[in-house]
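Q: Give the three-dimensional model of this entry:
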Amino acid sequence: MSPSLLLQVPVFGIGVEQLLLLLVTALAGGAFGAAVGALPAFIFTGFVVFLGEGVAILQREVGAVADIPAGELAAGITGVIGFGPITGPHIAFAGGVAASAYAGKKYPEMNPADEGYHFGKDITYAFGTKPDILAVGAIFGALGMLLFRFLNGLFINVVGVMPPTDFLAVSVFTTAFLARPVFGYPLVGRPAGDGLLDMGPFERDEKRTATDGGAVSSRPATEPWLPHQYEWAGVTAIGLVGGVLAGFIWLETGSFFLGYGLSAISLLFLNLGVEKIPVTHHITLLGSVGAAVAAPAVGFDPLIVLVGGLFGAASALVGEVTQRMFYSHSGTHVDPPAMAIGIMMLFVGVLAILGVLPSAGYL
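A: Sure thing, here's the model as predicted:
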């Protein structure tokens, strides 16, 4: 064994050599997210997770394959690649988000639209090979990896309990919040209407002159995360639908992340400009968790998937509250699905630790 592997970093739970390997790869992963754009990077996450979960389902059915123990290959695809330093949302997506925030201030002339949301919120924009933008993505990708490893390692290896929430999701929105003051944006922003939750200015097509990204621009006074997915009734409806479907997927396959992967893949159509594609990965992930925590107590399949629907609806509504509070009034992207997952899984994790729920899902 390499001597450096003997030197463990308890709060990270791995050796120095492995930590350095992850750090170097996360720098490249964050730069990759900046190069291709945050949303395309997350779509890659969906494809990789979908592949990993498909392999996992196959291996659970057939057991070990040749010299590969059952589950080991799938864990590598989903965990090491999909949620690791190559396409992990806390690295590649986070790097792309930070790159957009930086470019919104540094290069407003890149903005392909004359009017609209602030360029710092454009997570579909691929920045190609511009070195300074790639460097920003790299730094924030590395920060995302370190924060996730630190928080997980702190609870598992130091405190000695399971993580009480999904720290990958926490890392995604924490680095996005960090990018705002770093690049000169307001942390939350000043609402144009009657409080943080009011979408009325958007509905009335009110405009404001904004300089929080460096350049003066006329843009909507309030900017909902998804103009086609912000009304309470519609958000609840898609939450119920996505949660039920994800609950069924978990019930039939045992996979927490297959529905999540499908949701992420569906964003390819949104990225290509298909109108009104809903964003559902925070819904399907919690739908599968809801089904899993309900199954031991309920034991009736139709009711299990309905509980998945309720969890999906709750996550959708939490995402909507967070977007109204933290996305709509400043000039950069802070991810409502990541905030919803972090909050909902904190609820699930704490109740599981207290013994109220039989499990904490994938935690």
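
Q: only C-alpha atoms for contact and neighbour calcs from this point on.
A: Will do.

Q: Wasn't G84 part of a strand?
A: No. Per DSSP: H, G, I helix; E, B strand; the rest coil, G84 lies outside any strand segment and is coil.

Q: any idea how far R60 is from it?
A: 22 Å (CA to CA, to the nearest Å).

Q: what secondary structure does P163 sit in?
A: Going by three-state DSSP: P163 is coil.

Q: That one touches I156, doesn't it?
A: Yes. Using CA atoms under 8 Å, P163 is in contact with I156, at 6.6 Å.

Q: In terms of neighbours, single out the busier of those two.
A: Applying other CA atoms under 10 Å to P163 and I156 shows that P163 carries more neighbours, namely 21 against 17.

Q: Can you name the residues that contact the more buried one?
A: L151, N152, F155, I156, G349, L363 (CA atoms under 8 Å, 6 or more residues apart in numbering).

Q: Need the nearest residue in space to A135, chain neighbours excluded.
A: Of all residues not flanking A135 in the chain, A31 sits nearest, at 6.4 Å (CA to CA, 6 or more residues apart in numbering).

Q: quick one: the helices in the protein?
A: Secondary structure of the chain (DSSP state H): helices at 3-6, 16-36, 38-62, 72-75, 94-106, 131-153, 167-182, 200-203, 232-253, 258-271, 281-298, 301-322, 336-353.

Q: Enumerate every residue touching A340.
A: H282, S315, A316, V318, G319, T322.

Q: I'd like the structure of this one too, to check against the first:
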Amino acid sequence: MEMLYGILLGFCGGVFGALIGGVTSFVFCGFLGIIGIAIVLAGGSDIFLYSVAFGPLFGPHVAFSGGVAAVAFLAKKERVAKRKSQNYLGEAITNKKGLKNIQKRSSVNHNIEGTNIMLPLLKTNDFTVLIVGGVFGVIGFVVYYLLNDIFFLRADNAAITVALCGIL
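A: A predicted model of the protein is given here:
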């Protein structure tokens, strides 16, 4: 049951990273980490640090990976839509009345690059982008779980997970 909760939180963390942007979610994780360190230095438990700041919801292996994957997916989706609205010479395809094809603003947002990981996708009104962020959040959680709890890899497993999700 704990794994199911982790997968659900991983999906929510990926959606969170897609909503506010990859870099912003990374900064948010840093602020939560500072709060967790302050709690530990004050004599408290390290549960907040490991379960909240670097846990399955706000950890960089979940939220940052989800945000980056969502921006890359949106940029790819925009390129495909742009390619469909042009002929093989790059000219805009017109309909029978001679008007250029007009795309809905909510489905395609122009001038979005896949390398702009600071971009919050909250205003795109495109739920498929959020789903991709959530799926990559789940992938990040599962890979981190495998590296940390199954293989007992003694390394920076969150960074390895982010790198592996970037390769995907």
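
Q: When G84 and R60 of the first structure are compared, which one has more neighbours?
A: The neighbour comparison of G84 of the first structure against R60 (other CA under 10 Å) goes to G84, with 23 against 14.

Q: Map the more buried one onto the second structure.
A: Using TM-score structural alignment, the equivalent of G84 of the first structure in the second structure is G55.

Q: Deepest-packed of the helices of the first structure, please.
A: Among the helices of the first structure, helix 94-106 has the highest mean neighbour count (mean count of other CA atoms under 10 Å), at a mean of 31.

Q: That helix vs the second structure, mean deviation?
A: Helix 94-106 of the first structure, aligned to the second structure and superposed, deviates on average by 0.6 Å (mean CA distance after the TM-score superposition for the first structure).

Q: equivalent range in the second structure for that helix?
A: With TM-score structural alignment as the criterion, helix 94-106 of the first structure aligns to 65-77.

Q: and that stretch, how far out from the chain's middle?
A: Chain-centre distance of stretch 65-77 of the second structure: 7 Å, with CA atoms, centre = their mean, to the nearest Å.

Q: Ignoring the adjacent residues along the chain, who's closest to F50 of the first structure?
A: Counting by CA to CA, 6+ apart, F50 of the first structure lies nearest to G261, which is 4.9 Å off, once chain neighbours are set aside.

Q: next one: V24 of the first structure
A: The nearest residue in space to V24 of the first structure (CA to CA, 6+ apart) is A142, at 7.9 Å.

Q: quick one on the thing from earlier: in the second structure, what residue corresponds to the residue nearest to A135 of the first structure?
A: Checking TM-score structural alignment: A31 of the first structure goes with V15.

Q: show me what contacts its match?
A: Contacts for V15 of the second structure (CA under 8 Å, 6+ apart) come out as A63, G66, G67, L130, I131, G133, G134, G137.

Q: now swap in F32 of the first structure and tell me
A: F32 of the first structure neighbours (CA under 8 Å, 6+ apart): A41, A92, G95, G96, L134, G137, A138.

Q: now with 10 Å?
A: 26, 38, 41, 86-87, 91-93, 95-96, 126-129, 134, 137-138, 141 (CA atoms under 10 Å, 6 or more residues apart in numbering).

Q: same deal with L49 of the second structure?
A: Taking CA under 10 Å, 6+ apart as the test, what L49 of the second structure contacts is C29, L32, G33, I34, I35, G36, I37, A38, I39, V40, G55.

Q: which position in the first structure aligns with the fifth one?
A: Spelled out, it's I35 of the second structure. Under the alignment (TM-score structural alignment), I35 of the second structure maps onto L51 of the first structure.

Q: Surely that match and G82 touch.
A: Yes. Between L51 of the first structure and G82 there is a contact at 9.1 Å, judged by CA atoms under 10 Å.

Q: hey, what's in contact with both of the two?
A: With CA under 10 Å, 6+ apart as the test, L51 of the first structure and G82 both reach T45, G261.

Q: residues in contact with the match of G84 of the first structure?
A: By CA under 10 Å, 6+ apart, the contact list for G55 of the second structure reads G6, L9, G10, G13, C29, I47, F48, L49, H61, V62, F141.

Q: before we move on, what about F26 of the second structure?
A: Going by CA under 10 Å, 6+ apart, F26 of the second structure touches G17, L32, F58, G59, P60, H61, V62, A63, F64, S65, G67.

Q: Please say which position in the first structure it maps to.
A: Using TM-score structural alignment, F26 of the second structure pairs with F42 in the first structure.

Q: Please report how far that match lies from G141 of the first structure.
A: F42 of the first structure sits at a distance of 13 Å from G141 of the first structure (criterion: CA to CA).

Q: which residues are common contacts for these two?
A: Contacts common to F42 of the first structure and G141, judged by CA under 10 Å, 6+ apart, are G33, G88, P89, H90, I91, A92, F93, A94, G96.

Q: ok, of the residues you listed, which one's closest to V244 of the first structure?
A: Set against V244 of the first structure, the nearest of these by CA to CA is P89 (24.3 Å).

Q: Can you verify my assumption that that closest one contacts V48?
A: No. Contact between P89 of the first structure and V48 fails when scored by CA under 10 Å: they sit 11.8 Å apart.

Q: Mutual contacts of these two, please.
A: With CA under 10 Å, 6+ apart, P89 of the first structure and V48 have common neighbours F42, G82, F83.

Q: quick one: contacts for the spatially closest residue to G242 of the first structure that is not a sequence neighbour?
A: Spatial nearest neighbour of G242 of the first structure, chain neighbours left out: T284 (5.4 Å); criterion: CA to CA, 6+ apart. T284 of the first structure is in contact with 239-247, 249-250, 256-264, 290, 308-309, 311-313, 315-316, counting by CA under 10 Å, 6+ apart.

Q: of the helices of the first structure, which approaches K121 of the first structure most closely?
A: helix 94-106 (6.5 Å).

Q: and the closest one with helix 16-36, angle?
A: If you take axes from the mean of the first three to the mean of the last three CA atoms, to 10 degrees, helix 94-106 of the first structure sits at 50 degrees to helix 16-36.

Q: Now do helix 94-106 of the first structure: which elements does it pack against?
A: In terms of contacts (3 or more CA pairs under 10 Å, 6 or more residues apart in numbering; DSSP states H and E), helix 94-106 of the first structure is packed against helix 16-36, helix 38-62, helix 131-153, helix 167-182.

Q: To P3 of the first structure, which of the ones you listed lies closest?
A: The stretch from those with the least distance to P3 of the first structure (CA to CA) is helix 16-36; that distance is 9.2 Å.
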